[in-house]
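**Student:** The following comprises the amino acid sequence and a computationally predicted model.
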Amino acid sequence: MEIKEGMEVATLAGGCFWCTEAVFLELKGVKSVVSGYTGGKTVNPTYKEICGGETGHAEAIQITFDPREISFGELLEVFFATHDPTTLNRQGNDVGTQYRSEIFYHNDEQRRISEDYIDLMAKENTFGKPIVTKISAASKFYEAEDYHQNYYNDNTSQGYCSYVITPKIEKLKKLYADKLKS
């Protein structure tokens, strides 16, 4: 993937990529969000293979953002506010290693910011339980099939979207109105 000058990339896994993609598409400074798979061993995995839990990949999003408009730290703030980083290999009813919480850093600064942010939340006992979010070096990111891209915006009336994603979007609007595109 070619990154335009001045832009940066963040790769985050916080459960179902339909949920995380929908949240991050709303933020000022985010130029694109791609749903996909990363952190596993299978080359060119399919959604069906990922769902089986045998590939080692996580459902993840790759965010291209303008750091002059939104920082990596601000992306992490939204990431931790919109998923449960205390449940191992699970987000709600989505269970399996493909739904793990993980930050895939692209450089030493992202690694340091991620470690510091998690250390601060642990020290402050932000969630009342230990944070299980892993921090790993970014690896090959495989773009998910076309029908997964922009899934929430294309399927807002679908049951999963209504019951799982819409509340996350409402929380985002309540907590981060100043960071939203519109």
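**Tutor:** That came through fine.

**Student:** can we go C-alpha only for contacts and neighbour counts from here?
**Tutor:** Will do.

**Student:** And for Ser139, nearest residue in space, chain neighbours not counted?
**Tutor:** Distance criterion Cα to Cα, 6 or more residues apart in numbering; nearest residue to Ser139, sequence neighbours excluded, is Gly39 at 6.0 Å.

**Student:** ok, that neighbour - contacts?
**Tutor:** Remark: with contacts taken as Cα atoms under 8 Å, 6 or more residues apart in numbering, Gly39 is in contact with Gly56, His57, Ala58, Ala138, Ser139, Lys140, Phe141.

**Student:** Narrow the residues you listed to those that are buried.
**Tutor:** When these are checked for burial by 16 or more other Cα atoms under 10 Å, the buried set is Gly56, His57, Ala58, Ala138, Phe141.

**Student:** hey, where'd the helices end up in this structure?
**Tutor:** According to DSSP state H, the chain carries its helices in the segments 17-25, 47-51, 72-81, 108-123, 151-154, 159-160, 166-175.

**Student:** you'd agree Gly36 is up against Tyr147?
**Tutor:** No: applying Cα atoms under 8 Å, one finds Gly36 not in contact with Tyr147, separated by 11.3 Å.

**Student:** the more surrounded of those two?
**Tutor:** Remark: of Gly36 and Tyr147, Gly36 carries more neighbours, 26 against 8, as counted by other Cα atoms under 10 Å.

**Student:** In addition, the following structure is provided for comparison:
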Amino acid sequence: MENTMSVATFGAGCFWCVEAVFDQLKGVSSVKSGYSGGHIKNPAYREVCSGRTGHAEVIQITYDPNVISYAELLQVLFATHNPTTLNRQGADVGTQYRSAIFYHDEEQKRLAELAIEAGNQSGVWEDPIVTEVTAFSEFYPAEDYHTDYFELNGDQPYCRAVIRPKVDKFKVQFAELLKSN
């Protein structure tokens, strides 16, 4: 087997929530929170939160496709956020919280489009999926205090109320894809 790592970049609301999920998948070697899809270089969190930079809060995943496939990553993505709400996830509202897939090659684009089509036909959601599928251009890492936020701040009210239930549901739904501890 080849020892080649691949990269995926997803936006699915607050990156603290998304990182907490994808960090637990087998085959994933790193998950970095950051910003992508905007029009300014090296944005800061405060700027992105203003909604004026065009950036989405994203995670960039480095993974081993011999262990976990891009299609499986997409399956987790669509199961762990609401892809039918435009520019919002729960109480988080703004273009920075949009559902987005920033594809790194044509195969990722094809798989993303197939996943959206299958999701729309599945009947899981009442409304159509609004996830944007855009060519990846730049990733700007978030400030250090965003890294491993849930792991380091699990007792914070936001973590207990929003992230913990999402992670718990994910662990049950995707038990076969979890890293063994």
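**Tutor:** Cool, got the structure. Quick caveat, the model's predicted, so the values are computed rather than measured.

**Student:** TM-score them against each other, please.
**Tutor:** Superposed pair, TM-score by TM-score structural alignment, normalised by the length of structure 2: 0.97. Supporting alignment: 178 aligned residues with a Cα RMSD of 0.7 Å.

**Student:** on that earlier part again, state the pair within the contacts of Gly39 of structure 1 that is farthest apart.
**Tutor:** Using Cα to Cα, the pair of the contacts of Gly39 of structure 1 lying farthest apart is Gly56 and Ala138, separated by 13.9 Å.

**Student:** any idea how far Gly54 of structure 2 is from Tyr97 of structure 2?
**Tutor:** Here Gly54 of structure 2 is placed at a distance of 11 Å from Tyr97 of structure 2 (Cα to Cα, to the nearest Å).

**Student:** With His55 of structure 2 instead?
**Tutor:** Separation of His55 of structure 2 from Tyr97 of structure 2 (Cα to Cα): 9 Å.

**Student:** if we can go back for a sec, who wins for proximity to Lys134 of structure 1 among the helices of structure 1?
**Tutor:** With respect to Lys134 of structure 1, and counting by Cα to Cα, the nearest of these is helix 108-123 at 9.5 Å.

**Student:** packing partners for the closest one?
**Tutor:** Helices and strands touching helix 108-123 of structure 1, by 3 or more Cα pairs under 8 Å, 6 or more residues apart in numbering; DSSP states H and E, are helix 72-81, strand 134-137.

**Student:** Hey, what's the angle from it to helix 72-81? Just curious.
**Tutor:** Angle of helix 108-123 of structure 1 versus helix 72-81, following axes from the mean of the first three to the mean of the last three Cα atoms, to 10 degrees, is 40 degrees.

**Student:** Give me the range in structure 2 that helix 108-123 of structure 1 lines up against.
**Tutor:** Aligned by TM-score structural alignment, helix 108-123 of structure 1 falls on residues 106-121 of structure 2.

**Student:** Give me the mean distance between the matching stretch and structure 1.
**Tutor:** Following the fit onto structure 1, the mean deviation recorded for stretch 106-121 of structure 2 is 0.6 Å by mean Cα distance after the TM-score superposition for structure 1.

**Student:** For that stretch, buried residues please.
**Tutor:** Taking 16+ other Cα under 10 Å as the neighbour-count basis, stretch 106-121 of structure 2 is seen to contain the buried residues Gln108, Lys109, Ala112, Glu113, Ala115, Ile116, Gly119, Asn120.

**Student:** And the contacts of it?
**Tutor:** Outside stretch 106-121 of structure 2, the residues within contact range by Cα under 8 Å, 6+ apart are Tyr70, Ala71, Leu74, Gln75, Ile101, Tyr103, Trp125, Pro128, Ile129, Thr131, Val133, Ala135.

**Student:** same thing but at 7 Å, please
**Tutor:** Outside stretch 106-121 of structure 2, the residues within contact range by Cα atoms under 7 Å, 6 or more residues apart in numbering are Ala71, Tyr103, Pro128, Ile129.

**Student:** Stretch 145-152 of structure 1 now?
**Tutor:** Trp18, Ala22, Val34, Ser35, Cys161.

**Student:** what stretch of structure 2 does it fall on?
**Tutor:** When stretch 145-152 of structure 1 is aligned against structure 2 using TM-score structural alignment, it corresponds to residues 143-150.

**Student:** one step back: is it possible to mark the buried ones in the contacts of stretch 106-121 of structure 2?
**Tutor:** Buried residues within these, defined by neighbour count using 16+ other Cα under 10 Å: Tyr103, Pro128, Ile129.

**Student:** so can I have a markdown table of those showing distance to Lys179 of structure 2?
**Tutor:** Supplementary listing: those in a markdown table, determined by distance: Cα to Cα, whole Å:
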| residue | distance to Lys179 of structure 2 |
| --- | --- |
| Tyr103 | 25 |
| Pro128 | 32 |
| Ile129 | 29 |
